[in-house]
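only geometry, no sequence info:
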């Protein structure tokens, strides 16, 4: 009989990467994965900031 397994969240993934190696290498791995489009950041949108007219 199988037990219910815990769903891996995005935060769990980030925490496990930072727990496995030093912060600099973890940040590099995440940057590489994001640039290679292996990871996507749901809900994150780029906001363009423009100076106020006046």
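Great, that's in hand. As the structure is a computational prediction, the values presented were derived from the model and not from experiment. Numbering: from 1, shown residues only.

Please count neighbours and contacts with C-alpha atoms only from this point.
Noted.

got the buried residues for the longest helix seen in the chain?
Counting by DSSP state H, the longest helix found in the chain is helix 23-35. By neighbour count with 16 or more other C-alpha atoms under 10 Å, helix 23-35 contains the buried residues 26, 30.

Who are the packing partners of it?
helix 10-20 (3 or more C-alpha pairs under 8 Å, 6 or more residues apart in numbering; DSSP states H and E).

got the buried residues for the helix it packs on?
Buried-residue list, helix 10-20, by 16+ other C-alpha under 10 Å: 17, 18.

this is the comparison structure:
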């Protein structure tokens, strides 16, 4: 198993049930890009997304 998958597994131990989001955020971090996280409970783009 590569290091990227090991990191994702460790994060999944703390943040449960958000594996798809964690993988997308991790890919963005590795590629040096930007990501806008949204949560339906708040206004779009207000930066209040919780991975909990």
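That came through fine. Bear in mind that the values here come from a model prediction, so they are computed numbers and not experimental data.

overall similarity of the pair, as a TM-score.
The TM-score (TM-score structural alignment, normalised by the length of the second structure) is 0.36; 30 aligned residues with a C-alpha RMSD of 2.4 Å.

sorry, back to before: now the angle from the longest helix of the first structure to helix 10-20?
Here the directions of helix 23-35 of the first structure and helix 10-20 differ by 140 degrees (axes from the mean of the first three to the mean of the last three C-alpha atoms, to 10 degrees).

which other residues reach the helix or strand hosting residue 10 of the second structure?
Using DSSP states H and E, residue 10 of the second structure sits in helix 3-14. The contact list for helix 3-14 of the second structure, computed with C-alpha atoms under 8 Å, 6 or more residues apart in numbering, reads 18, 19, 22, 23, 26.

Is the third one within a helix or a strand, and which one?
Spelled out, that is residue 22 of the second structure. Going by DSSP H and E, residue 22 of the second structure is part of helix 19-31.

Check which helices and strands that helix is in contact with.
Partner elements for helix 19-31 of the second structure (3+ C-alpha pairs under 8 Å, 6+ apart): helix 3-14.

ok and the helix it packs on relative to helix 19-31, angle-wise?
140 degrees.

quick revisit: so which pair among the contacts of helix 3-14 of the second structure is furthest apart in space?
Of all pairs drawn from these, the greatest distance, 12.1 Å, lies between 18 and 26 (C-alpha to C-alpha).
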